[in-house]
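Colleague: task: produce atomic coordinates for the following.
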Amino acid sequence: MARTAEKVRELVSEDPEMRASLTALLEHEDEAVEWRDVKGELTSGQWGRLIEKGILTEAGDGFRVDDPEAVREGLSDEDESPTASTSPSASASTDSDDEGSSWTTYDKLAGVVAVAMMAGYYYHPIRRIVGGVVDVVLGPIDAMLPFFVVIMILATFTGFYTSIIQANLMDFEKMSMYQEQMQEIQDRQKAAKERGDEEALERIREEQMEAMGDQLGMFKMQFRPMVWIMLLTIPVFLWMYWKLLTNGVTGAEASFVMPLVGQIHLLDRIAGFMPAWIVWYFLCSMGFSQVVRKGLGIQTTPT
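Modeller: Next up is the predicted model:
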């Protein structure tokens, strides 16, 4: 409760209008609400800040005040020192906690391993080790099917788990709130410029600087699923690269008919710079990813 009350005091000290917004939300403390239900009482930017700070939490199809009593305590505590609640150290600590919660130790470890494996594209020993390990699983499939079909299967598989990872590790509701917040700031800035209100422009510029932290948080949120996608995709790419460069793909299976291109060898370059096997992989991956997302109703972009 103390932590929630501290967050409330901090928000009110940053934006005095937040007091009225929180008071209005407390009238709905026993029900789940969406922003459109209360947009006349608070802005989308304020709504986004309350979700970011954890004061509003998900409840079914909407949100509700997580700890109403703590919110009341934060609003009614007039004796709390403003210096203490808005000091740089307190603010930095809160921001650090919020940001730190978005990436776990496992996320960071996955990122380190993925980056280390990327060296396999240039460093042959890593490519040989990773390729040999992955070949234990994919070798039997390669032995039964032409290599361009194997690439198609791998593209389908990677497209499937990419969609699943994005859907589970990205908070599209919060990203949508960030985007609405920035759009609202831009709209207010444009209106202030048109009426020549320099004082309002100065306040909006300060708000933009504060919102940069939210933008950093959104970037970290978007990049988090990428490390897991790379952790699973890089070994697949290294295996395909290893098979092609070690002459593991020869004869008739080394060439196929690519749509709009015709008969082509897997190692031939399209447009003079991109190997045919990579182009074929991306074409299959993009196509099957769309089918998977539509078929399973997976959301991969903010609403």
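Colleague: every contact and neighbour count from this point should use C-alpha atoms.
Modeller: OK.
Colleague: tell me the buried residues in stretch 127-143?
Modeller: By neighbour count with 16 or more other CA atoms under 10 Å, stretch 127-143 contains the buried residues Arg127, Arg128, Val130, Gly131, Gly132, Asp135, Leu138, Asp142.
Colleague: quick one more, to check against the first:
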Amino acid sequence: MAYQGSFLLGISWLQPVFDAMNAVLNPLVQMDPTPNNPVLTVFVISFIISLLTVTAQKLLVDQDKMNEMQAKSKALQKELREAQASGDSKQMAKVQAKQMDMMSDQSEIMKMSFRPMIVTMIPILLIFAWMWQSSIRNIIVVFPPAVYYCTLTPIFHSLGQMIYGGNITTIPYGIGWLWWYFICTFGMSQIIRKFMGFKNGF
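Modeller: Here you go, the predicted structure:
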């Protein structure tokens, strides 16, 4: 099967990769209770991607050091606000000197935070490309009105319509696959992070 409609899908040497993904993911779509509108399949894929990204964060980022640096940064910000409120220029200079000392540590933390993204970026792009060309692209999920508004869907609906098209605007309180994927991924990531012992959310 030749793939069209995406930059990645048009790369010929990736054809075996997408064939393998078809072999694994197409049966998943067929097992969906509603294969013509595979909402559950997107939920499962979201769980897999969330597990992949959170596991990468757990293994590749020093969480203790990250939390320590965040605590120090918050403490310094508090000290700086207090110094500014009191007008104590000497204290402000001391706090700013501490911030300068922390810059190297913050740079290291930033590098660590990029590691999971580098590792997971390619698999996620491949899965996105596969979903884009599959029946998943035509998914319509209808929310109860309260959920529709609480998830800020109206704000992102117009943007999503431009990105992935479809006939979502004709369905009251309906959303497409991309926004459904983001909602599922956000929720599952929070649960997995909690299960893995992360102290902070996203």
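Colleague: going by distance to Val12 of the first structure, which of the buried residues of stretch 127-143 of the first structure wins?
Modeller: Using CA to CA, Val130 comes nearest to Val12 of the first structure of these, at 53.8 Å.
Colleague: OK, contacts around the closest one?
Modeller: Pro235, Leu238, Trp239 (CA atoms under 8 Å, 6 or more residues apart in numbering).
Colleague: between those, identify the one with the most neighbours.
Modeller: Counting neighbours by other CA atoms under 10 Å, the top entry in those is Leu238, with 24 neighbours.
Colleague: map that one onto the second structure.
Modeller: Under the alignment defined by TM-score structural alignment, Leu238 of the first structure is paired with Ala129 of the second structure.
Colleague: so who does its match touch?
Modeller: Contacts for Ala129 of the second structure were tallied using CA under 8 Å, 6+ apart; they are Ser6, Leu8, Leu9.
Colleague: number of residues surrounding the first one?
Modeller: Here the count is done by other CA under 10 Å, and Ser6 of the second structure has 13 residues near it.
Colleague: tabulate the contacts of Val130 of the first structure (TSV), appending distance to Met286 of the first structure.
Modeller: Rendered in TSV, the data for the contacts of Val130 of the first structure read as follows (distance: CA to CA, whole Å):
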residue	distance to Met286 of the first structure
Pro235	19
Leu238	19
Trp239	20
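Colleague: could I get those residues as a markdown table with secondary structure and distance to Ala24 of the first structure?
Modeller: A markdown table is the format used below for those (DSSP: H, G, I helix; E, B strand; the rest coil; distance: CA to CA, whole Å):
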| residue | secondary structure | distance to Ala24 of the first structure |
| --- | --- | --- |
| Pro235 | helix | 53 |
| Leu238 | helix | 56 |
| Trp239 | helix | 58 |
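Colleague: show me which of those is closest to Ser21 of the first structure.
Modeller: For Ser21 of the first structure, the closest of the contacts of Val130 of the first structure turns out to be Pro235, at 50.2 Å, with distances computed as CA to CA.
Colleague: which non-adjacent residue is nearest that closest one?
Modeller: Counting by CA to CA, 6 or more residues apart in numbering, the nearest residue to Pro235 of the first structure once its immediate chain neighbours are dropped is Val130, at 6.3 Å.
Colleague: before we move on, what about Trp179 of the second structure?
Modeller: Gly160 (7.2 Å).
Colleague: count of neighbours near that neighbour?
Modeller: The local packing of Gly160 of the second structure (other CA under 10 Å) involves 19 other residues.
Colleague: likewise Ala271 of the first structure?
Modeller: With neighbours defined by other CA under 10 Å, the count for Ala271 of the first structure comes to 8.
Colleague: in the second structure, what sits opposite it in the alignment?
Modeller: With TM-score structural alignment as the criterion, Ala271 of the first structure lines up with His157 in the second structure.
Colleague: so that match is in which element?
Modeller: Taking DSSP states H and E as the criterion, His157 of the second structure maps to helix 153-164.
Colleague: over to Glu69 of the first structure?
Modeller: helix 68-76.
Colleague: can you give the contact residues for that helix?
Modeller: In this structure, residues lying in contact with helix 68-76 of the first structure by CA under 8 Å, 6+ apart are Met1, Ala2, Thr4, Ala5, Glu6, Lys7, Val8, Arg9, Arg19, Leu22, Leu26, Glu29.
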